[in-house]
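Chemist: Only the shape, not the letters, is given here:
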């Protein structure tokens, strides 16, 4: 949903419980490990994907459905889902996660002969990268520790601005990725 919106929503989406389809009440979810491939491999589930049930009719459903078999897309969706700023710890972790999203988009753009310039202003990407990698700019929020580097001049230090930049870039990349690989 975040990629289709092009931004994160201020109200977090959390999956803290589930209910079985055939009944049996609600059950809490306590994840002590991350399940990077959570999809059930029963092809009967996807047998009748037409009409209102067709995932292609809604952007989030389409991306999620494609990610069942596309581990590259799934990893990007997972990273975008991790971006949060609801606590100081989440804000610290958000900068590193945003950088992982940038790395992922950069890496997966190359084989498709796409460039970052197609998805975002490269000067803003460079300003984000400069801040993100420099503890003298972001302090404990930076990806790297102290290194005695001279502080760069052009930087993005506002987390909301960084989120808008990177999520918007990832959304445009996903659209191009789907168009190249699946259309």
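Modeler: In hand now; what should we look at? The shown structure was predicted, so the numbers you read here are calculated from the model rather than taken from an experiment.
Chemist: C-alpha from now on. contacts and neighbour counts both.
Modeler: OK.
Chemist: next SSE after the host helix or strand of residue 95?
Modeler: Assigned by DSSP states H and E, residue 95 belongs to helix 88-109. Counting by DSSP H and E, the next helix or strand C-terminal to helix 88-109 is helix 122-132.
Chemist: That following helix - contacts with which helices or strands?
Modeler: Counting contacts by 3 or more C-alpha pairs under 8 Å, 6 or more residues apart in numbering; DSSP states H and E, helix 122-132 packs against helix 88-109, helix 135-138, helix 159-182.
Chemist: in that helix, what's buried?
Modeler: For helix 122-132, the neighbour count (16 or more other C-alpha atoms under 10 Å) marks 124, 125, 127, 128, 129, 130, 131, 132 as buried.
Chemist: Please compare the first structure with the one that follows:
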């Protein structure tokens, strides 16, 4: 508010504030993630994950699609559990700080409506990661002994092909 005849301070602030540039969204149409995989993430966020096999430049990964927040919730639980098992107060304090800063902000379940409101821009789904659980990862010659993880986060742009269901059967070439 200004007094009659006094300066308008709000106008002065607006004039002196630096201009914030407009950032335009650019989506490379042919290299964007598979929209069906993005939809499977939506289904997982509703509580119904399915089994998939993803083919990536570094190998093959197979698991069940899980809500993305579960990866972070699991990591936070793990780091806190490791700290409890040591009995070291300094490590426990550090683990709590790491979990609180790195994992907790993303660990809360977000409603699918809120997730989509945040992820859909100009008609494009900007979901960039898929979270898998009960994971088997096959790298190079590891078909006999796949790496196993409770959770794995994979960048969707890295997926070159995918199949419904888990890898099954024997070692290729047998």
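Modeler: Yep, it's here. Everything quoted here is computed from the prediction, not taken from an experiment.
Chemist: And the TM-score between these chains?
Modeler: Here the superposed chains carry a TM-score of 0.23, computed using TM-score structural alignment, normalised by the length of the second structure; 68 aligned residues with a C-alpha RMSD of 5.1 Å.
Chemist: Any chance of the helices and strands packed on helix 122-132 of the first structure in CSV with mean neighbour count and distance to residue 5 of the first structure as columns?
Modeler: Listed next are those as CSV, based on neighbours: other C-alpha atoms under 10 Å; distance: least, C-alpha to C-alpha, whole Å:
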stretch, mean neighbour count, distance to residue 5 of the first structure
helix 88-109, 18, 16
helix 135-138, 20, 27
helix 159-182, 18, 8
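Chemist: export the ones you listed to JSON lines and tack on distance to residue 77 of the first structure?
Modeler: Below are these laid out as JSON lines (distance: least, C-alpha to C-alpha, whole Å):
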{"stretch": "helix 88-109", "distance to residue 77 of the first structure": "9"}
{"stretch": "helix 135-138", "distance to residue 77 of the first structure": "26"}
{"stretch": "helix 159-182", "distance to residue 77 of the first structure": "9"}
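Chemist: ok, of the buried residues of helix 122-132 of the first structure, which one's closest to residue 108 of the first structure?
Modeler: Of all these, residue 125 has the smallest distance to residue 108 of the first structure: 16.4 Å, by C-alpha to C-alpha.
Chemist: Give the helix, strand or coil label for residue 93 of the second structure.
Modeler: helix (DSSP: H, G, I helix; E, B strand; the rest coil).
Chemist: Can you report how many residues lie near it?
Modeler: Using other C-alpha atoms under 10 Å, residue 93 of the second structure is surrounded by 13 other residues.
Chemist: Residue 118 of the second structure too?
Modeler: For residue 118 of the second structure, using other C-alpha under 10 Å, the count is 12.
Chemist: Same question for the one 3 residues further on.
Modeler: In terms of burial, residue 121 of the second structure registers 11 neighbours under the definition other C-alpha under 10 Å.
Chemist: where along the second structure do the strands fall?
Modeler: Along the second structure, counting by DSSP state E, strands occupy 51-56, 59-66, 120-121, 124-125, 129-138, 147-155, 161-164.
Chemist: Could you provide those in a markdown table, with additional columns for distance to residue 43 of the second structure?
Modeler: As requested, those are exported to a markdown table (distance: least, C-alpha to C-alpha, whole Å):
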| stretch | distance to residue 43 of the second structure |
| --- | --- |
| strand 51-56 | 12 |
| strand 59-66 | 9 |
| strand 120-121 | 15 |
| strand 124-125 | 14 |
| strand 129-138 | 12 |
| strand 147-155 | 17 |
| strand 161-164 | 14 |
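Chemist: of all the ones you listed, which lies closest to residue 11 of the second structure?
Modeler: Checked against C-alpha to C-alpha, the stretch from those lying closest is strand 120-121, at 32.3 Å.
Chemist: Quick one: list the elements packing against that closest one.
Modeler: Using 3+ C-alpha pairs under 8 Å, 6+ apart: strand 120-121 of the second structure touches no other helix or strand.
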